[in-house]
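In: sequence and predicted structure, then a few things I'm wondering about:
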Amino acid sequence: MTDIAPGTARLAHAPAKHPPVKAAKIGILLANLGTPDGYDYWSMRRYLSEFLSDKRVVDIPDWKWQPLLQGLILSVRPFTSGKNYKLIWNHEANESPLLSITKAQTAAIAEAVAAKHGDRVMVDFAMRYGNPSTGSKVREMVAAGCEKILFFPLYPHYAGATTATANDAFFAALAHEKRQPAARTVAEYFDHPAYIDALAQSVERAYAKLDHRPDVLITSYHGMPLRYLMEGDPYHCQCAKTTRLLRERLGWEKGSIDLTFQSIFGREEWLKPYTVQHVAELAKQGKKRIAVMAPAFSADCIETLEEINGEIRESFQHAGGEEFTYIACLNDEPAHISALMQVIEANLGGWI
């Protein structure tokens, strides 16, 4: 091959009019849930419509769900959700905290990958809902010469409404490519020793700053309908194992960490206990100091910064609780980036 431009080459035996070929690369595409472009009504409506129209998220038949969603729900919810987003918005960068943190995670991983593999590997991120879309980032990677793409949903635990729908979007994007790259998806890493250790370190750092040790640590996971568990979704079992492994890594006794679920939506029964109710019950039982963390979220977002640190905190305090400590998600902490890199390296096996 003879170089004709940076990053491109012409095949030595190709006809004169053959288009230049990009130097082969490997792409690592990180994926998170998504974010609205703003907290105004129309930005929120577009985002919520895309999110709540996903059959992996709400599996009610369209004929029954869409009239309700596009009518009553999306007439009201963008206002309430927008107010909540405004409370946590990164006004300096004019973006949601999830977007800011995902950018920081991507930059840290890109730096670590470059230090080990040079410019042979391209690192970027996409959102399942909102921008940047999965399709746009797959297109950019293919255009840049990525002949192999490792798709990494940043969800420690598998769930149909998170990991599976992210993979759906990735596969759908590949369907539009004339020259499809080889593709791999990263499986859940809920019990990876480095991930558990990063969680434990975050607890230890938080507790070291407190004057009084909390009576209970709550691991609050995003909820899902109980029906999904009965239909075979492994999410609940994986959450329970993470909490157990965390307790064992910390060296704590049984009963020192509670497992709960938040973000309940709709009328059917969801995984229990519900965090918002459980913290109030703890306060009534005389547990005046608690700490809450959200192991299923790789980055702080509306469910942690507003729901846990707002609604759930208020539930505890209104029931008589005195000291509420929220332990931030792992975000771009070095131990977290190290854990993600270990997962990435294991999944690149045979490609580099």
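Out: That came through, no problem.
In: please count neighbours and contacts with C-alpha atoms only from this point.
Out: Will do.
In: need the next SSE after the longest helix along the chain, C-terminal direction.
Out: Of all the segments of type helix in the chain, defined by DSSP state H, the longest one is helix 97-117. Counting by DSSP states H and E, the next helix or strand C-terminal to helix 97-117 is strand 121-130.
In: check which residues of the helix or strand just after that next one are buried.
Out: As assigned by DSSP H and E, the chain's next helix or strand after strand 121-130 is helix 134-143. For helix 134-143, the neighbour count (16 or more other CA atoms under 10 Å) marks 134, 135, 137, 138, 141, 142 as buried.
In: quick revisit: only the buried residues of the longest helix of the chain, if you could.
Out: By neighbour count with 16+ other CA under 10 Å, helix 97-117 contains the buried residues 97-103, 105-110, 113.
In: helices or strands next to that helix in the packing?
Out: Applying 3 or more CA pairs under 8 Å, 6 or more residues apart in numbering; DSSP states H and E, one finds that helix 97-117 makes contact with strand 25-35, strand 121-130, helix 334-347.
In: residues making contact with that helix?
Out: 30, 32, 34-35, 88-90, 93, 121-125, 299-301, 331-332, 337, 341 (CA atoms under 8 Å, 6 or more residues apart in numbering).
In: for that helix, the distance to its chain's centre please.
Out: In terms of CA atoms, centre = their mean, to the nearest Å, the centre of helix 97-117 is set 14 Å apart from its chain centre.
In: tilt between that helix and strand 25-35?
Out: 170 degrees (axes from the mean of the first three to the mean of the last three CA atoms, to 10 degrees).
In: and the buried residues of helix 97-117, which is closest to residue 273?
Out: Nearest to residue 273 among the buried residues of helix 97-117: residue 98, at 26.2 Å, using CA to CA.
In: walking through the stretch 251-352 of the chain, point out its helices one by one.
Out: Using DSSP state H, counting those that start in this stretch, the helices found in the stretch 251-352 of the chain span residues 275-284, 313-318, 334-347.
In: SS state for the closest residue to residue 343 other than its chain neighbours?
Out: Excluding the flanking residues, the one nearest residue 343 by CA to CA, 6 or more residues apart in numbering is residue 189, at 7.6 Å. Secondary structure, DSSP: H, G, I helix; E, B strand; the rest coil: residue 189 is coil.
In: try this one side by side with the last:
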Amino acid sequence: MVNKTKTAVLLINLGSPSAPTAQAVRPYLRQFLSDRRVVEVNPILWNLILRLAILPFRSPVSAKRYESVWLPEGSPLIVYTERLAKKLQKAFDEEGSAVKVAFAMRYGEPDQDRIFRELHEKEGFDNIVVLPLYPQYSATTTASVADILGASLAKMRSQPHWHLIRDYHDNPEYARAIAASIKAYWKTKGELGEKDRLVLSFHGMPKRYCDLGDPYDRQVRKSAQMIIDELGIAPEEAVIAYQSRFGKEEWLQPYLTPQLERLAAEGVERVDILCPGFSIDCLETLEEVSDEARQTFLSKGGKEYNYIECLNDSSDAVSLIKNLVSKHL
């Protein structure tokens, strides 16, 4: 039976292993690190390195890291993305909009290719709005989602009307939502003092990618400036950093760890940090930024380190995503 509702919204996030075990992490890492959009090196050489060196050793280590942030319901990234999708569905239902909301992952499950094709081929949705939950565009994320969309369409005899929302890095509502989450935290914790700093940490990438034309770095700095302006703080009160560096190649700078070490050395006592490039909390935010980076700052003389959560499934997140996709329905 064909669903009378003809428009669907598909939220797509990065993905997660199905369990915090080496057996589950290995196939997830293989899929992720085999993506030519993510790792742009000689594929034959990289495949050897991946199979013989990275997967055997990194899988158990990553499994322990995932275990430290795992929720009773599962992976934080998937749990919060699903909650966001359900709340967005409820918001559309309450206003009487005939829209179905679904979610998928670029790597792992729910599989992006399968969900996209099922929406049209099995459920009869002729119009699909696709929103990768990455505020800033990058070939390593958004373009990879687009690649799979293209591969999905190539398999389909009947294709739906579809629209990909490329990014929302300069959307005023996005900046206001991030700023509002910071202000709400400060209302409870107290605003920053003269010896305190706000750190905006974004996921890093090889500098070479941006030199070749990826707009990510430019969009990150635009987003950061809009957030700072929305907060009404002086530029010197906020610091931008890039996290999650992998390998020996030069990545976008400044790197997060040296930034925190520098702040501590300069006498900064308190750091409030958040990750505006992540819509949903995940391993990189909860383990790397909230935990590992905390130890770095405190061990170097800092006195207080506070992690401010991503928007996740908050009311501001639902409102932001709803308004983003509604323009394309």
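Out: It's in. Predicted, not measured: the structure shown is a model, and the values here were computed from it.
In: returning to that earlier point: reformat the helices and strands packed on helix 97-117 of structure 1 as TSV; add distance to residue 71 of structure 1 and mean neighbour count.
Out: Formatted as TSV, those follow (distance: least, CA to CA, whole Å; neighbours: other CA atoms under 10 Å):
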stretch	distance to residue 71 of structure 1	mean neighbour count
strand 25-35	22	23
strand 121-130	20	22
helix 334-347	41	17
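In: residues of stretch 223-237 of structure 2 that come out buried?
Out: Buried-residue list, stretch 223-237 of structure 2, by 16+ other CA under 10 Å: 223, 224, 225, 226, 227, 228, 230, 231.
In: how far is it from where the chain is centred?
Out: With CA atoms, centre = their mean, you get 21 Å for stretch 223-237 of structure 2.
In: repeat for stretch 274-287 of structure 1
Out: Computed by CA atoms, centre = their mean, the chain-centroid distance of stretch 274-287 of structure 1 equals 27 Å.
In: which outside residues touch it?
Out: Residues contacting stretch 274-287 of structure 1 (CA under 8 Å, 6+ apart): 215-216, 220, 260-262, 264, 288, 311-312, 315-321.
In: what do you get if the cut-off is 10 Å, keeping everything else the same?
Out: Contacts with stretch 274-287 of structure 1, where a contact means CA atoms under 10 Å, 6 or more residues apart in numbering, come from 214-216, 218-223, 258-264, 272-273, 288-292, 307-308, 311-324.
In: so how do I select the buried members of those in PyMOL?
Out: Typed into PyMOL, the next command selects the buried ones out of those (criterion: 16+ other CA under 10 Å):
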select buried, resi 214+215+216+218+219+220+221+222+223+258+259+260+261+262+263+264+272+273+288+289+290+291+292+307+308+312+313+314+315+316+317+319+320+321+323+324
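In: among the contacts of stretch 274-287 of structure 1, which are in strands?
Out: 216, 218-222, 258-262, 289-292, 323-324 (DSSP state E).
In: hmm, back to that, the residue nearest to residue 343 of structure 1: what's it in contact with?
Out: So residue 189 of structure 1 contacts 154, 155, 156, 157, 158, 195, 196, 238, 242, 339, 340, 343 (CA under 10 Å, 6+ apart).
In: then residue 133 of structure 1?
Out: Residue 133 of structure 1 touches 31, 34, 125, 126, 127, 169, 170, 173, counting by CA under 10 Å, 6+ apart.
In: what's the counterpart of it in structure 2?
Out: Mapped onto structure 2 by TM-score structural alignment, residue 133 of structure 1 lines up with residue 111.
In: so how far is residue 327 of structure 2 from its match?
Out: Applying CA to CA, to the nearest Å, the value for residue 111 of structure 2 to residue 327 of structure 2 is 26 Å.
In: one step back: so which of the helices of the stretch 251-352 of structure 1 gets nearest residue 150 of structure 1?
Out: helix 334-347 (7.7 Å).
In: so that closest one matches what in structure 2?
Out: Using TM-score structural alignment, helix 334-347 of structure 1 pairs with 315-328 in structure 2.
In: kindly report the same for stretch 47-59 of structure 1.
Out: Using TM-score structural alignment, stretch 47-59 of structure 1 pairs with 28-40 in structure 2.
In: quick one: end-to-end distance for the matching stretch.
Out: Start-to-end, stretch 28-40 of structure 2 (CA to CA) is 18 Å.
In: what lines up against the residue nearest to residue 343 of structure 1 once you look at structure 2?
Out: So residue 189 of structure 1 corresponds to residue 168, using TM-score structural alignment.
In: that match and residue 206 of structure 2: what is the separation?
Out: Residue 168 of structure 2 is 22 Å from residue 206 of structure 2, by CA to CA.
In: same question for residue 311 of structure 2.
Out: From residue 311 of structure 2 to residue 206 of structure 2 the distance is 26 Å (CA to CA).
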